[in-house]
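>>> What follows is a protein structure lacking sequence information:
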């Protein structure tokens, strides 16, 4: 904290406590001179420490509570009330040591700001490759960036490159850059090795500029006064006036000392840090690291929330959300062939496709004759078939475009998603739709934050405008700012601080300047960049945004308890001051009474240890949560088959349509409906107890009833269809039911996963 001097207050606490104790024992044994010497030895270091702190406070033109402690100790020494001075010194040292302890507990060793910054580069020299320090790179140098390495400086590509720029731009999916395109330092090579030509030195490159923004923002952020100091603005003048009045009325300096001793604001010095330490401890138990008491105080006053999109509101990883395929082609088979071939690729999208296939329990084959073109796609043999997987431009080299391909590409552009096309034996059989999904806890987290007092939500992202708008609309965020550079984010934060206390949440290097500039910077530290964690005031060690809502509630209740504790302590102190002013409370008795008042204030402040948890008691065990996830993964192929049949139904012949509808009906009856009925009878009653209220699961039960109604209708249709299949009018009715079932099932699964995630017990 800004007011703390460099003196070791823990050591002063030990010294003052020991000298007071031993001196008291000597005094009881009639060794008064030696006792006074020991008491004085404990007082002087504390007195010097107070002088240093008061000078620093005055230089910042701030008021503090320390002046009363200094006056009372000084006056006690002048009046030869050495024991009184020693008791006051112990109170002061204990309060300041507690504040030091609060800082030490909150400040854990963070990783260095630039751990991920490149330190060397691979430069071509006379036809040879040589590793040099980053400072030696000059504009015009030809460099090699190996797979997985960080781009060392800004430059121009000499070949195709696949880059992970999420830490710089917020774009979650890898970007394909062609020869001649510019590349910025800080991006990670997510594909094969490539050559580049440096266009700037390390000091003038993008990554270094971000570091300078962080440093500038940290340097210009104004210090925040202690909560105790703000109360001192009223209390110190009042205490001095009352003490002066008592002295003026009686001309008795002991009366003046008695008032000042009782007025020594130890409830301010002790109660506030006790409450703050308790609040920070409570946050830490929930996986939220608060780096100091000042950060917790500012968090309690926040009313505006800025947040990054990628890695904060979304998961930051590509996931399969839909499969488009040709008529007479099954979605699972398209995925199986693509995943089988992608086993031979180390591309991040390939890994996501393989993971999706394994989640669905598909049996993958071993590919052969695999040829990969970095950044474009991969081809090879799977089960004797010639398979091509990759970008649209890559697949159409060997496979004719499908009739749905342009519409699919347009859908990808609208969603800001990634598409992987699959060609089999010269025919484009399907395409995989992958996107960065919204985190399960994000909608609930925003609701809780709004309930906790956040009035304004602003999304800052490097994504394109239409992508950002779609995410903002889903989450109910009205202020969406897209295509933001680190400098743009910094400017937005600085402008917003004029209207209130601002929180910024992010996880990338590009967020670090904004985190440093905000009143409270919050980093998704469980997966965030080193720079963002270092610049932040609060780090979410658990990769869940809803923990921020808990921390905000803890901070607000902590501050409320601190204020209440101070009010109780200072109220008792004012009563004691009046009693001392009338001569009924001598200095030593006043010091002892002040210790009792301190104890009351501390016990009140300790209530903050139980502050603000927004979680209900109990929850779903890890085993239950895992089982629910497994069941939903097993049911996703059923959902895909509903959408797939709806899309293809009009192109199928009557007998084929009847056969596929019958097969789908069997899957619904034997896989989907038993799961939903089990949820109704076993899981929902438990969630209802945790949620509270008269009928909290009514909406979910209503959704089940609608699912049962539609599946029952489809079952009747499947049983009554002739072998020739439905007529065109009936076909339209079936298609309407299938699309309706697909929509309600996807919404229902999303609601269930969010609900279960909210009630999952912490590990």
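Thanks, I have the structure now. Bear in mind the structure is a predicted one, so any value in this text is a computation, not a measurement.
>>> can we go C-alpha only for contacts and neighbour counts from here?
Will do.
>>> who's in contact with the residue nearest the centre of the chain?
Note on the chain: the residue nearest the mean C-alpha position is residue 524, at 3.5 Å, using CA atoms, centre = their mean. Residues in contact with residue 524 (CA atoms under 8 Å, 6 or more residues apart in numbering) are 311-312, 505-507, 533, 539-545.
>>> hold the first one in mind and look at this next one:
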């Protein structure tokens, strides 16, 4: 094939936003240069040069800070930056140029360090957005055309080269695809998808080139939805951050009262300036965003997308788990669990007859039978004279032989009598039993169930170890099936036969036991996810409505990352609170010392700079910790066999 490449159109970005981000990151360079120049001038015997250099540094940062405060005041946001403005203005008025320059460097340095910390902390989340592909190689006759991803429609065939990010959801047309999902799910090993198997956008082809048959437009594909969720998460402000703003206002009032009292009591304005300097800026507004964004980034690295700091805080505080059964605790698809043969035909023959007849049915179990036959390599025949009774079963001819598939009622209608099931082979977990008759005589009884996920039991035990005090299974299925599924697992209550409204009521009722986390995957789970204190959706194969309603989305079709995400959230929240209270305690101690005359403005500036650096570095510890958020396993927690 020949490849015709057309230029791709890149998305535009805000030059002003980029410039402001760059300025915030490098703001400390000017006051540092002016401070050094002033010290050099003073050392060479030119104090006037030192005064001018330090004044320029203070005026420059003061001007930028004044513009920033004016912008925030228009939004009704009164922050602690006002203390920094007062301290630098006071230094200029009281002829303290060196103290003013140190304050300017302190403030600018804190801004630069916070920008670096936030940028590093958000790297995993922004990487998800940056990796979004813009173009794809679409087959057009015998040629490959480079087209925008937005131009792809279901049914298009695109070539995925080695190293390419899959732009849309689809299926492998032939051969196999080896895909790296580490950037989305944290899985270290690549996975292999065979012909006609579904693959998700956002994964990377690490094998040989293959052709992808698109099934969804780019805007509706998994990766586009993840990108939208990431952008929404980055825009949200955490309750802890809002609480920091409230405390910050109280701290501002306290600072002004203490500074004014020191001035009135001593008649020395330098005392008031020293108090303002020590309070500039407050660790309260630095530590919280850095620690929370660090936690969000670590969670994204293990395949858990948390929609903002508020959801991260709630995740750290949940005490009750309400979990859906079908598609969440189980895979959501019936599987053949046992076959009881009742005649002379063997299992493969009976399955071939039944699957051939079921090709004419749209029942979910019909697809399961057909897939099981295909997995065993059975060749299916074309059914004839098919008659279907909705909810009962169907009859017809396969290779000229009469075949009936369904329940007891349709068998009795045709005079076919099956022996009663033996108790030894019957389980309460069986979701459905399908009877098969060939040539008018019983041939087999097939049992189907939706089994527990391989990691389901282990995940429930780990969630208990993370501090969850109550686990409730909420399902629309029958109670005996739910009870058999979770037998031996740490489930406190089972609520069965639920519709979406009843499931939402169950979540509301469980709130009396503490903050509730609801985990689900389907459209019917969306109301309950929205009603819970924290909604968690399986986003890899779950419904888009569930992912939109949830506060947390698991990007992998597994519950395993959830306990790790809780540990990450708990650690990030604990570090944020630790940084806030330790930083505030040190600042208040310094302010009292300054009010009593033990610290000069210059000494106060140096002390507060050390506090700010220590607080931010401590908050960045949320980026570290055990790999993947793992912590040593709690002793005494059993593992399911």
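Structure received. This structure is a prediction, so every number in the text was calculated from the model and none was measured.
>>> quick revisit: the residue nearest to the centre of structure 1 maps to what in structure 2?
The equivalent of residue 524 of structure 1 in structure 2 is residue 538 (alignment by TM-score structural alignment).
>>> can you map out the strands along the stretch 251-400 of structure 1?
Ranges of strands in the stretch 251-400 of structure 1, per DSSP state E, counting those that start in this stretch, are 288-290, 304-308, 314-325, 368-373, 377-382, 385-390.
>>> Dump those into JSON lines; add mean neighbour count and distance to residue 610 of structure 1 as well.
As requested, the strands of the stretch 251-400 of structure 1 are arranged in JSON lines below (neighbours: other CA atoms under 10 Å; distance: least, CA to CA, whole Å):
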{"stretch": "strand 288-290", "mean neighbour count": "27", "distance to residue 610 of structure 1": "15"}
{"stretch": "strand 304-308", "mean neighbour count": "24", "distance to residue 610 of structure 1": "25"}
{"stretch": "strand 314-325", "mean neighbour count": "20", "distance to residue 610 of structure 1": "31"}
{"stretch": "strand 368-373", "mean neighbour count": "14", "distance to residue 610 of structure 1": "57"}
{"stretch": "strand 377-382", "mean neighbour count": "23", "distance to residue 610 of structure 1": "55"}
{"stretch": "strand 385-390", "mean neighbour count": "25", "distance to residue 610 of structure 1": "53"}
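>>> quick one, which of those strands is nearest to residue 739 of structure 1?
strand 314-325 (14.0 Å; CA to CA).
>>> what residues does that closest one touch?
Residues from elsewhere that reach strand 314-325 of structure 1 (CA under 8 Å, 6+ apart): 172-173, 310, 331, 334-335, 349, 352-353, 356, 408, 429-439, 442, 640, 644.
>>> Recalculate using a threshold of 7 Å.
172-173, 310, 331, 349, 352-353, 356, 429-439 (CA atoms under 7 Å, 6 or more residues apart in numbering).
>>> my read: residue 386 of structure 1 touches residue 422, true?
No - at 10.5 Å, residue 386 of structure 1 does not count as touching residue 422 under the criterion of CA atoms under 7 Å.
>>> tell me which element residue 615 of structure 2 is part of?
helix 601-619 (DSSP states H and E).
>>> got it, and residue 526 of structure 2?
Using DSSP H and E, residue 526 of structure 2 falls in helix 526-531.
>>> average distance between the very next helix or strand once past that helix and structure 1?
Using DSSP H and E, the helix or strand that directly follows helix 526-531 of structure 2 along the chain is strand 534-538. With the two structures superposed, strand 534-538 of structure 2 lies on average 1.0 Å from its match in structure 1, counting by mean CA distance after the TM-score superposition for structure 1.
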